[in-house]
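In: below are the sequence and a predicted model for it; my questions follow.
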Amino acid sequence: MTNRYAVVLAAGQGTRMKSKLYKVLHPIAGRPMVQHVIDQISSVNVDKVITIVGFGAEDVKKHIGAKSEFVLQEEQLGTGHAVLQAEALLKDKEGTTIVVCGDTPLITKETYQSLIDHHEKSGAKATILTAKAPNPFGYGRIIRNEANGVERIVEHKDANDKELLVDEINTGTYCFDNQALFQALKQVSNNNAQGEYYLPDVIEILQQQGEIVSAYITHNFDETLGINDRVALAEAEKIMKLRINERHMKNGVTIVDPEHTYIGPDVKIGADTIIHPGTILKGETVIEEEAEIGPYSELINCYVGKGTIVKQSVASDSKIGNHVKVGPYAHLRPESSIGNNGKIGNFVEIKKTDLKENSKVSHLSYIGDAHVGSNVNIGCGTITVNYDGKHKYVTTIEDDSFIGCNSNLIAPVTIGRGSYVAAGSTITKDVPEDSLSVARARQTNKEGYASKIKKQKKD
């Protein structure tokens, strides 16, 4: 098998993005665009990935990590100059080098693989990834000879009227014989208006040397979209979103409205789950079979069990068991765990709490820093008072307990197994097992007093 190497061009600042964030770090589906490129190119069994960095080099390295080696392009003097920076790492290598742009996050591993296979089978010294553009304005055109081989690449501004009618365009992705690439790069001139060294000039140099130059046409023009501004960023986000959603639907997930459902690339969803409109699933969220999520729910790095329903709610870094009902309008903050057959109802906030199976917090409550046993019912308006202004404290509610409405549990405190807390109580001391705790002021009725108040208002 031929040795394969990849060079990723990621040194540009991207001034048209009008952003403090470097262009290749702008996210698509929650992941920096250059990471999409690295992930896809790494899937085609390349022996080495080299990323050319410039602006924001340290930030780019931090996001990509060990998936690539890095070379710094201190001055941005064109794409040819950028590739030449990898010479020290590749000049002695034999094999195929694929050069890809860090701002083309939509090209799939299948397309990269097909391009490399075509290049190696054709015996070409260079192969251009091309596409048929619905509107080729602004793109370099691929001009073919009578034998259908690549004759040259003509930039839009240099094309004559006949050449402007050509709809096959250069995508900026190439395969090269590695040795031929670096030999030709040394002959590239910067004798142009920008004073830069352009990688496409290598194609012309190889042709002048009588070498074979080929082209592989991808049938999906959308894949080749380069991100240069926020408009293209939004278009790429839309394409990636629909691609991800389509994959889940083909795997047996019902997505009611794919246009308005946002699923990250690392999310896993079981068959027969229903995703309603407005749902956002991010990070490493895992949803088991036959769940129902949404509408308008957001889950970040969550586990959701089989048959669970999450409606109009937000959860992050939490675990939700099987056949749980969450929402509407619930909020599960990090380090929360809801056991099987539990219920988290409307306007309930759970934070750093372990709620065991068959326990319920049905409405209008805050349960934070708590250990809640199984078969516990927590009434409306209950609050675990976990913070004294300086420290957080834990509330423990043991199995089979019942917490009445509008109760305050002042942590640290333990409600013993099978105990009852009367509605309206403020609990400051531990409640023994199988007890009833009442902690509220005695009611006083002053008969006739309301009439006096009404009379005073009239006066």
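Out: On my side now, so go ahead.
In: make it CA atoms for all contacts and neighbour counts henceforth
Out: Fine.
In: which ones are touching Q76?
Out: If you count contacts by Cα atoms under 8 Å, 6 or more residues apart in numbering, Q76 has them with A11, G12, G54, A82.
In: what do you get for G56?
Out: By Cα under 8 Å, 6+ apart, the neighbours of G56 are A11, Q13, Y22.
In: from what I can see the first one touches I50, true?
Out: No: counting by Cα atoms under 8 Å, I50 is not a contact partner of A11; they are 12.0 Å apart.
In: quick one: list the elements packing against whichever strand in the chain runs longest.
Out: Ranked by residue count under DSSP state E, the longest strand found in the chain is strand 168-177. Strand 168-177 sits against strand 96-101, helix 109-122, strand 126-132, strand 141-144, with contacts defined as 3 or more Cα pairs under 8 Å, 6 or more residues apart in numbering; DSSP states H and E.
In: check the offset of the third one from the chain's centre.
Out: Pointing back at strand 126-132 there. Centroid separation for strand 126-132 versus its chain: 29 Å, with Cα atoms, centre = their mean, to the nearest Å.
In: ok and that strand relative to strand 96-101, angle-wise?
Out: 40 degrees (axes from the mean of the first three to the mean of the last three Cα atoms, to 10 degrees).
In: E204: which of the helices and strands packed on strand 168-177 is closest?
Out: strand 126-132 (10.2 Å; Cα to Cα).
In: show me what the closest one is packed up against.
Out: Using 3+ Cα pairs under 8 Å, 6+ apart, strand 126-132 sits against helix 109-122, strand 168-177, strand 213-218.
In: now the ones you listed as JSON lines including mean neighbour count?
Out: Formatted as JSON lines, those follow (neighbours: other Cα atoms under 10 Å):
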{"stretch": "helix 109-122", "mean neighbour count": "18"}
{"stretch": "strand 168-177", "mean neighbour count": "24"}
{"stretch": "strand 213-218", "mean neighbour count": "21"}
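In: in addition, the following structure is provided for comparison:
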Amino acid sequence: MKPLVVILAGGIGKTFSPLKINKTLLPIFGKPILQHVIEMVETADFHEALIVTNPENELWLSTYQPFNITLQTIVANPRGMGDALLQARESIGSRPILIINAVDMVEPSFLKTLMKPIQNSYGFITGLKIKRNISAGYIKENNGKAIGIVEKPTPGNEPSDMVNLIFHYFSEPEDLFTIMNKIPTSDDQYEKALTELMAQRTIDIVPYNGSWSKLKYPHHVLDMMNLFLKMNKVNSVARSAIVSPHAVLDGFIIIDENARIDAGAIIRGPAYIGKNVKIGSHTLIRQSVIEEGSIIGFGSEVARSYIGPRSKLHHNFVGDSVFESDINPSWGTTFANWRIDGNNPRLLLPNCSIETDGKKLGSIIAKNVFFGVNCAVMPGVTIGAGAKIYPHKVIAVAVCENEVVK
């Protein structure tokens, strides 16, 4: 019996600030993340999914037509993963379940490999071996079986080198719900219940060795983008797209419907050029995603960046940055991605800063931000929705929502 796939998509994404979009609806390759997850489940030949969602996702789902899977939804306002599952308890019933987090993305082929352990296991969780400490739950194991989950251990105190990915199977989910119902509602209610269940029953560990990305903080949009770019191994130009014979396309590139690539443009793949996008003359795009309706104007360079819908660039440099949507950087504005002292950039928020992993990180810009000419935005800066930056400003600290910098 194939399990009911339970997709958790009801969170509000408090850590995704300054970006305003519901993270499960963030478009990559022209589709919301949630649609990619549904299609991944569908491709793996699961027949039914229950999506624990919120009103915004529910509205989008009401317009979505899947090909070969039956979707149910339950609107919830959960306080953590455990609360979300308990709110879906009645809809789940006694059926076996496979739990997936809507903002976790793996290589789609992995789900197909789960059929064998599903047939032979009371329950399993998925583990990914990593070489460095990350902010995640780590699996405590004994002889290949899971015996606990340790949330966000400090470096050197990890119980193993394996982090917990939310691809969890339970043949008898009522056992988990019974335990969870006795634990007070909290962010780690599910993990506490799971650890208690591990003490009572055998929970296997299914290893995953491929690429993985999770949307937690706003700069993780770049990680998610890179995962999709890495997985694309085709060149595709829509019939309605117009590509100048004097443009240079190098590597795996998708050019979507009604896009236009002008003479002298250079696109180095992997890259995605969305619907109705215009790429002007003498532009350079490297390993980036340009979403629907955006314009990359004359002389601009976009490197390893996510440019959200309807953004308009004018002779800009954008490095390792995230533009949510409807961003207008006027002529000459630059988004720097490398600290002069060589240290890793920190993500700069209005009330705190967050450590990042890489040497390069540009800016995180929420929707509807306007920049005057010749501004310079320093590495790691975040700018809130609706902000306005006057010409010639150097922005080295976070800018709040609707703030005007003169």
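Out: Cool, got the structure. What you see is a predicted model; the values in this text were computed from it and never measured.
In: for I378 of structure 1, find the nearest of the helices and strands packed on strand 126-132 of structure 1.
Out: helix 109-122 (51.1 Å).
In: the inter-axis angle of that closest one versus strand 168-177?
Out: Interaxial angle, helix 109-122 of structure 1 versus strand 168-177 (the same axes, to 10 degrees): 60 degrees.
In: which of A11 and I50 of structure 1 has more neighbours?
Out: Neighbours were counted for A11 of structure 1 and for I50 using other Cα atoms under 10 Å; A11 has more, 28 against 22.
In: what sits against V71 of structure 1?
Out: V71 of structure 1 neighbours (Cα under 8 Å, 6+ apart): I50, T51, I52, V53, Q85, A86.
In: quick one: the helices in structure 2?
Out: 33-43, 55-61, 81-87, 89-92, 109-113, 115-120, 173-180, 189-200, 220-231 (DSSP state H).
In: so which of those helices is nearest L128 of structure 2?
Out: Closest of the helices of structure 2 to L128 of structure 2 is helix 109-113, at 12.2 Å (criterion: Cα to Cα).
In: okay, and stretch 307-324 of structure 2 goes to which residues in structure 1?
Out: On structure 1, no counterpart of stretch 307-324 of structure 2 exists by TM-score structural alignment.
In: again with stretch 217-224 of structure 2
Out: Counting by TM-score structural alignment, stretch 217-224 of structure 2 corresponds to residues 229-236.
In: what are the contacting residues of that stretch?
Out: G14, R16, M17, K18, I28, P105, L106, L225, G226, I227.
In: what's the aligned partner of L59 of structure 2 in structure 1 in contact with, if anything?
Out: By TM-score structural alignment, L59 of structure 2 lines up with D59 in structure 1. Neighbour list for D59 of structure 1: empty [criterion: Cα under 8 Å, 6+ apart].
In: again, but for the one 4 residues further on
Out: Residues in contact with H63 of structure 1, defined by Cα under 8 Å, 6+ apart, are P32, Q35.
In: need the max-distance pair from the contacts of stretch 229-236 of structure 1.
Out: K18 and L106, at 21.7 Å, using Cα to Cα across those.
In: on that earlier part again, turn the helices and strands packed on strand 168-177 of structure 1 into CSV, columns for distance to D39 of structure 1.
Out: Putting those into CSV (distance: least, Cα to Cα, whole Å) gives the following:
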stretch, distance to D39 of structure 1
strand 96-101, 12
helix 109-122, 8
strand 126-132, 19
strand 141-144, 28
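In: between these, which gets nearest to I427 of structure 1?
Out: The closest of those to I427 of structure 1 is helix 109-122. By Cα to Cα, the value is 60.2 Å.
In: residues in contact with that closest one?
Out: So helix 109-122 of structure 1 is contacted by 40-41, 43-44, 96, 98, 126-127, 129, 175-176, 214, 216, 218 (Cα under 8 Å, 6+ apart).
In: and the angle for it with helix 33-42?
Out: 50 degrees.
In: now do the host helix or strand of A450 of structure 1: distance to the chain's middle.
Out: Per DSSP states H and E, A450 of structure 1 falls inside helix 449-458. With Cα atoms, centre = their mean as the basis, helix 449-458 of structure 1 stands 63 Å off its chain's centre.
In: and A146 of structure 2, what pairs with it in structure 1?
Out: Under the alignment (TM-score structural alignment), A146 of structure 2 pairs with V150 of structure 1.
In: so its match is in contact with I142, correct?
Out: Yes: using Cα under 8 Å, V150 of structure 1 is in contact with I142, at 6.8 Å.
In: the two: who's more crowded?
Out: Taking neighbours as other Cα under 10 Å, V150 of structure 1 and I142 compare with I142 leading, 24 against 19.
In: in space, what's closest to that one - neighbours in sequence excluded?
Out: Counting by Cα to Cα, 6 or more residues apart in numbering, I153 is the residue found nearest to I142 of structure 1 once chain neighbours are left out, at 4.9 Å.
In: residue contacts, D222 of structure 1?
Out: For D222 of structure 1, the contacting residues are L106, I239, by Cα under 8 Å, 6+ apart.
In: could you do I143 of structure 1 as well?
Out: Shown in contact with I143 of structure 1 (Cα under 8 Å, 6+ apart): V150, E151, R152, I153, V154, E163, V166.
In: tell me how far it lies from L206 of structure 1.
Out: For I143 of structure 1, the distance to L206 of structure 1 equals 16 Å [Cα to Cα, to the nearest Å].
In: before we move on, the earlier item: which residues are in contact with each of V150 and I142 of structure 1?
Out: By Cα under 8 Å, 6+ apart, no residue touches both V150 of structure 1 and I142.
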